[in-house]
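> Model the following, please.
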Amino acid sequence: MHHPEAGTSLIQRAHDEAAIWHEGQIRRNGDPFLTHCIAVAAIVAAIGMPPAVVCAALLHDIDDSSCPPNRVTECFGQEIAGLISAARTTRLSTIPLSVLNYHTAGPLAFQPTREEAVLAIRLADRLHNMRTIAFVPPTRRYHVARETLDVIAPLARAVGLTDVSRELHDLSSAVIRPTSTAAVTTRTLTTLTLLLPPPTRARWREEWHAELGTLPTRRTRTRFTLRVLLGTPKLSWTLRRTVSRERR
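Next up is the predicted model:
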């Protein structure tokens, strides 16, 4: 992970520390738990947070490991330990929007308040969890998506984090209203296979549907479907020539 400011050594130490204590922990999708920590930290860095906040993001779930209670404070100081604690305990509804100023601060000169840093970590955590929400049990998945759509995405938009808000909205909408997006694109892909030679249709239908299932947002599913739509005539021509040769 790269960060535009000085402090990469501090971030590297936090990464190594997280790797030690999350070793052997696995997420529901089968990925090492460390991948979640790195993803959250990368989102926080992209928002424009300084190294201390990126470190707190890397270590934000360390309390769920066997890490001794005071180790983070001893190794990284009270500021980072305090951010981790606040990110775990602060209710987003208690943070007054009037103290948040993401949209007017320059990313290189940005020195966030405690509330801004905590909110950045919480939003990044929710965003990555939404990206992998397909592996959460259905009831819990719907509850998280509903809260994200009704509370978290509007909060991100209100503080000026429009890209984060848009992705949160798309991801949660895909969970709550799946028939409005995924079902339509699935039917479209199935219809497109009719343009292919009969012996090849089942294989391409399975391949397209499998790839569609890995795409988390309406935007990415729509782009994939359009790409298939534009490429199907050429694919059909190629496959028909191949089938014709094999029959000779």
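
> switch to C-alpha atoms for all contacts and neighbour counts from now on
Will do.

> Packing partners of the helix or strand containing I38?
Using DSSP states H and E, the secondary-structure element containing I38 is helix 34-47. Using 3 or more C-alpha pairs under 8 Å, 6 or more residues apart in numbering; DSSP states H and E, the elements in contact with helix 34-47 are helix 8-21, helix 51-58, helix 114-131.

> and it, how far from the chain's centre?
Relative to the centre of its chain, helix 34-47 is centred 9 Å away, using C-alpha atoms, centre = their mean, to the nearest Å.

> coming back round to it: any idea which of the helices and strands packed on helix 34-47 gets closest to E74?
Taking C-alpha to C-alpha as the measure, those were each checked against E74, and helix 8-21 came out nearest at 12.3 Å.

> Longest helix in the protein, by number of residues?
Scanning the chain for the helix with the most residues, using DSSP state H, yields helix 218-247.

> returning to what we had before: so which of the helices and strands packed on helix 34-47 is nearest S66?
In terms of C-alpha to C-alpha, the element of these nearest to S66 is helix 8-21, at 6.5 Å.

> for the longest helix of the chain, which positions count as buried?
Judged by neighbour count using 16 or more other C-alpha atoms under 10 Å, the buried positions of helix 218-247 are R218, R221, T222, F224, T225, V228, T232, S236, L239, R240.

> center of this structure - which residue?
The geometric centre of the chain, computed from its C-alpha atoms, lies nearest to H128 (C-alpha atoms, centre = their mean), at 3.0 Å.

> compare with the first, here's sequence two:
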Amino acid sequence: MHHPDADTSLIRRAHHEAAIWHAGQTRRSGDPFLTHCIAVAVIVADIGMPPPVICAALLHDIDDSPCPPGRVTERFGKEIAELISAVRTARLSAIPLSALHFHTARPPTLQPTREEAVLAIRLADRLHNMRTIAFVTPTRRYRVARETLEVIAPLARAAGLTDVSRELHDLSCSVIQPPSTAAVATRALTVLTLLLPPPTRARWREEWHAELGALPTCRTRARFTLRVLLSTPKLAWTLRRTALRERRW
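Next up, the predicted model:
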């Protein structure tokens, strides 16, 4: 906990407010929309932001709900309402790095700058969206991943949030350059050799990989891998029984 003495009542009230106005809304995955708000708030808390920023993270999509204008200001104050507005309108490329000090140690009583609070929420929002990007259409998935890889991840790294930057980078690469079917099949065959007696694993691994490499299409490789998968338990039993018989002799 970065702020052990903080008053968490504000966060509880923000969670309750988000639950009210996002009720009935769902994400593309089918999950309640509130799960996204909570995930973003958790990431913001892990970054080290204080309760007011976590509160804004919980409410960062409140404008996309039936929440009446002005209600957030009335219940949570002008500062949090303006932070939520800034999160929605800020251009990340316009945030000066000189205003960001995530990489330096500072006491919990020192409040983040407006730029740090905005960036923390925007990065958390993008990170959770990248974690659940499988439910987005392929075209949008590629566009978001490309922007994340080229703009968002480098900004996080420059700001000193290396863990966030690394995960954004890895998630983006997995979308832009997914593992080839051949690589997946090769790994699967390697894992299957673990079912065989140790002395025989290298031989069968080499044989299976060689056969796989000679196949010309994704479909034939998939069929071969499935055939090996179905036959390996019987092969393992036969090899172990043969080895046991030879030891008895």
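
> Is it correct that the residue nearest to the centre of structure 1 is in contact with H36?
Yes. Using C-alpha atoms under 8 Å, H128 of structure 1 is in contact with H36, at 7.1 Å.

> returning to what we had before: which residues does the residue nearest to the centre of structure 1 contact?
Taking C-alpha atoms under 8 Å, 6 or more residues apart in numbering as the definition of contact, the neighbours of H128 of structure 1 are H36, A39, V40.

> now it: how far from A109 of structure 1?
Distance, H128 of structure 1 to A109 of structure 1, using C-alpha to C-alpha, to the nearest Å: 26 Å.

> what ranges do the helices span in structure 2?
Assigned by DSSP H, structure 2 shows helices spanning 9-21, 34-47, 51-58, 71-76, 78-89, 114-131, 138-147, 153-159, 162-176, 181-192, 198-213, 218-248.

> quick one, which of those is packed in tightest?
helix 51-58 (a mean of 28; mean count of other C-alpha atoms under 10 Å).

> For it, enumerate the helices and strands it packs against.
Packing contacts for helix 51-58 of structure 2, counted by 3+ C-alpha pairs under 8 Å, 6+ apart, involve helix 9-21, helix 34-47, helix 78-89, helix 114-131.

> returning to what we had before: which stretch among the helices of structure 2 comes nearest H3 of structure 2?
From these, taking C-alpha to C-alpha, the stretch that ends up closest is helix 51-58, at 8.3 Å.

> residues in contact with the closest one?
Residues outside helix 51-58 of structure 2 that contact it (C-alpha under 8 Å, 6+ apart): 6-8, 10-11, 14-15, 18, 37-38, 40-42, 44-45, 80-81, 83-84, 117, 121.

> Tell me roughly how far that helix lies from structure 1 on average.
If you overlay the two and look at helix 51-58 of structure 2, the average distance to its match in structure 1 is 0.2 Å (mean C-alpha distance after the TM-score superposition for structure 1).

> tilt between that helix and helix 78-89?
Following axes from the mean of the first three to the mean of the last three C-alpha atoms, to 10 degrees, one obtains 40 degrees for the angle between helix 51-58 of structure 2 and helix 78-89.

> what's the angle between helix 51-58 of structure 2 and helix 9-21?
Taking the same axes, to 10 degrees, helix 51-58 of structure 2 and helix 9-21 form an angle of 10 degrees between their directions.

> re earlier: mean per-residue distance, the helix holding I38 of structure 1 to structure 2?
Following superposition, helix 34-47 of structure 1 is found to deviate from structure 2 by 0.4 Å on average (mean C-alpha distance after the TM-score superposition for structure 1).

> out of the buried residues of helix 218-247 of structure 1, who's nearest R203 of structure 1?
Of all the buried residues of helix 218-247 of structure 1, L239 has the smallest distance to R203 of structure 1: 12.0 Å, by C-alpha to C-alpha.

> Surely that closest one is in contact with L196?
Yes. Judged on C-alpha under 8 Å, L239 of structure 1 makes contact with L196 at a distance of 7.3 Å.

> quick revisit: out of the helices of structure 2, nearest to M1 of structure 2?
Closest of the helices of structure 2 to M1 of structure 2 is helix 34-47, at 8.0 Å (criterion: C-alpha to C-alpha).
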